[in-house]
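Chemist: Fold the stuff below for me.
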Amino acid sequence: MTVRAAWLLPTGQTREDTRLAPLGAMVPTSELASRDGVIAGGNPLSAAGVGPMQLQIGTGRALVQGTTPQGAYPVAVTSPETLTLADGDAQYGRIDAVVLRVRDGLYDTSEQTAVAVEVIQGAPSATPTAPALPPAALRLWEVTVPAGTSAGTGGITWGSALADRRRYTAAYGGIIPRGWGLNFPGAHDGQYRDTGTSLERWNASAGAWQPYPADTGWIDLPLPTGYQRFSANAYPFQIRKTGTQVHLRGRITCTAGPIPADGQPLPGLTLPAAYRPSQSPTSYAEVLLGCDVTSTYPAGVVRGEISGRGTITAAFQRPISTWLAFGCSWWTD
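Modeler: Model prediction:
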């Protein structure tokens, strides 16, 4: 057997079946159901065209969830499986689904006890859609079969016809790898998933996936009277908090007179409380700011301070600069 399922056969499960199939508590979706999906590692259950109408599915492991009372089936494909797709309809194209499917006669009408990689054929249509799946079937790939396609006409153009629909699962407590589709809810507070570029954590009370560490994204800060954005080409005055680290960017200019001299905070410009250094109201974070330094050397860097009260001070020796450039970070804890 090249497609094996643990805990499916009433008798005859071998020790090799048990070793190859993924076992243990998997990511839950409810009290008794598990998130079905492919087990990451290499390129599991890959797909490649091996003939005009033939597709080969590679080795890999997965979990296939049946109904809640039925439970989930650990499955292993231990040798590549070759599938033959039906010729295209004469008039319309269709989309076929390649699935990992479990048949269990105790819970369905198949009168079988078997697991297989198979094709579920879609309906030909002017606007074809992928077919719905029966219970205990895990979608792996979708194949677009144009009208009139057959081995005699050159077959399927596999490079453009294949759509990856593998989604992934993990052991309980593990991070769900990025796969097809991110539009699914978490099952418990503190569950993690990989978006492909970052991590997200499920916030059960909010009912939403949230960036981890928590990330506000860039937020525009209002400029009080007396200040404006330096130019349309400069970054706007923006702040961002990732975990306990704060980032401030942008270039601003005074509309009347220079930036206040050393020891004098920028009047009217106060950062929100959640973004301030939080050791104490009198503490401060040291940063570097871009500015005018002298009339003969018009661009330079000076030391700045972000205080626990949210004020910003540039360490000038004398008031000569009319603009400040921010590209700095500090910690709130």
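Chemist: alpha carbons only for contacts and neighbour counts from here, please
Modeler: Fine.
Chemist: check contacts around residue 241.
Modeler: By CA atoms under 8 Å, 6 or more residues apart in numbering, the residues touching residue 241 are 214-217, 247, 275.
Chemist: Please generate a structure for the following sequence too, so the two can be compared:
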Amino acid sequence: MNLRSSWVAEIGQTREDTRLTQTGVTTLANPVQVRSGILPGSYDGQYRLAGFWTFGSAPMTATVSEGRAVIQGEISQGAYPVTLPTSETLTFAPGNAYNRIDLIVLKIYDDLYDDNQRYEAKLEIIQGTAEPNPQVPLVPERCLPLYEVLVPAGVSAGNGGIPWNTSLKDLRTPVVSLGGILPVEGPVQPGAYPGQYQDAGGALQRWDGGAWVAYPSALGGIVPNSASSLTASYTGQYRDSPTGVLQRWNGTAWVPAVPGPYFADTADQGETGSGTYTATLEKRATNPLRVSFVAPPSKAVAVGFGSRVRSRDDHYAYMALELSLGSTVISAPLDEYAAMAASATTVSVSSTRRISNLTPGATYTLTAFFRIVPNTLGYKASFDNSFIKVDPLP
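Modeler: As a prediction, this is how the structure comes out:
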């Protein structure tokens, strides 16, 4: 039987048994293997990944900081935990006739697989080939790359050495304990199981079995603005839109979660001598004045409307609203709900009313109608600065 265990057999537990059965500081790659990578953390908590941080400390010398890592071997070899308890320096060979790319790596030597009489972990340089178009050298098995280092042609300790500010390319990637939230640094890799989490630099994500999706998207919270381009997961999901407006997915599109307010107005003055309600005012270019709105889930809205009005002290002028759904009139303009005034001087009048029993999601239209008390003297009512405002009620 090929089943392995640790700390069960009285004798015969091998190093390979121990590595294969470790379940500690590992980020899964599949049911048996883990990712190779660096354990995250820093001394002051300001940085995600401080382990094995590297900087130029002399013209041809780099200092690699302390850190801990896990290096995965082949599927039957297990994972090798390594620790560098104090920083270490590495010295690079002088430049050649052409540029070259070297690698700083953590390498495991295991004679069980290498046949090289060595059993150790080493921090070392893999030197690349100098050529007009230098390539990154191949990474051997049981080896974790930390940095690429571009070694310019002809550099040496005597002429200034490697320009460290531009020559170092960070290749480090983090790993965390089983079930931990992985801080993403470098390439984004697929998850190992649905429900795995990662912190993608400001956005918590969950692996759904095929892709990393924003954490609120998976659990029903509000999708943050930083992930607002993601496709909705279900009808009723909310997001903070790119314009800062809370939106709800209705099954086909993102729509405002709280529609409205809806508003229409005109500063164009008009008049009418009609004794019955009319939507058309003489001398006004904007006819009719109307606003459409989407009925909220509460089925109710608050409607405000008004105008500056002038008529006669003994002749009332009225502004009222007609409610329609498509071509069907739901309620005609009525004096009972009108804003009205009888004044030879201009006065501002307005009214507010609640409209209920609407069909949620349906689009209604409110149209302004005007009239004056019927008369045989040719009196007209004047209306200016007219408006309609609709506020959905909770």
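Chemist: TM between them?
Modeler: The TM-score (TM-score structural alignment, normalised by the length of the first structure) is 0.64; 254 aligned residues with a CA RMSD of 4.1 Å.
Chemist: returning to what we had before: please list only the buried members of the contacts of residue 241 of the first structure.
Modeler: 247, 275 (16 or more other CA atoms under 10 Å).
Chemist: Please enumerate the strands of the stretch 101-250 of the first structure.
Modeler: Using DSSP state E, counting those that start in this stretch, the strands of the stretch 101-250 of the first structure run over 113-120, 137-145, 162-164, 168-169, 192-194, 199-203, 208-212, 219-220, 227-229, 238-242, 245-254.
Chemist: All the helices of the stretch 151-300 of the first structure, in order from the start?
Modeler: All helices of the stretch 151-300 of the first structure, identified by DSSP state H, counting those that start in this stretch, fall at 158-161.
Chemist: same thing with the second structure?
Modeler: 15-20, 111-114, 164-167, 215-219 (DSSP state H).
Chemist: Comparing those, which comes out most buried?
Modeler: helix 215-219 (a mean of 19; mean count of other CA atoms under 10 Å).
Chemist: since we're on residue 72 of the first structure, how many residues are nearby?
Modeler: The local packing of residue 72 of the first structure (other CA atoms under 10 Å) involves 23 other residues.
Chemist: any idea how far the equivalent of it over in the second structure is from residue 364 of the second structure?
Modeler: When the second structure is aligned by TM-score structural alignment, residue 72 of the first structure is paired with residue 79. Residue 79 of the second structure is 66 Å from residue 364 of the second structure, where distance means CA to CA, to the nearest Å.
Chemist: nearest to residue 181 of the second structure, of the helices of the second structure?
Modeler: helix 215-219 (11.7 Å; CA to CA).
Chemist: Which neighbouring elements make contact with that closest one?
Modeler: strand 204-207, strand 222-223 (3 or more CA pairs under 8 Å, 6 or more residues apart in numbering; DSSP states H and E).
Chemist: Now do the contacts for the residue most central in space within the first structure.
Modeler: A centroid search over the first structure (CA atoms, centre = their mean) returns residue 195, at 1.2 Å, as the residue closest to the centre. Applying CA under 8 Å, 6+ apart to residue 195 of the first structure gives the contacts 177-178, 182.
Chemist: still contacting in the second structure, which of those?
Modeler: Retained in the second structure: 177-178, out of these (criterion both residues aligned by TM-score structural alignment, their matches' CA atoms under 8 Å).
Chemist: Drop anything exposed from the contacts of residue 195 of the first structure.
Modeler: 177-178.
Chemist: now, among the contacts of residue 195 of the first structure, which is nearest to residue 191 of the first structure?
Modeler: residue 177 (12.2 Å).
Chemist: counterpart of the closest one in the second structure?
Modeler: Match for residue 177 of the first structure (TM-score structural alignment): residue 183.
Chemist: which parts of stretch 126-141 of the second structure are buried?
Modeler: 126-130, 134, 136.
Chemist: Let's have those residues in CSV, adding distance to residue 295 of the second structure.
Modeler: Output for these, formatted as CSV (distance: CA to CA, whole Å):
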residue, distance to residue 295 of the second structure
126, 68
127, 70
128, 68
129, 70
130, 71
134, 65
136, 62
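Chemist: Report the two of those separated the most.
Modeler: 126 and 134, at 13.7 Å, using CA to CA across those.
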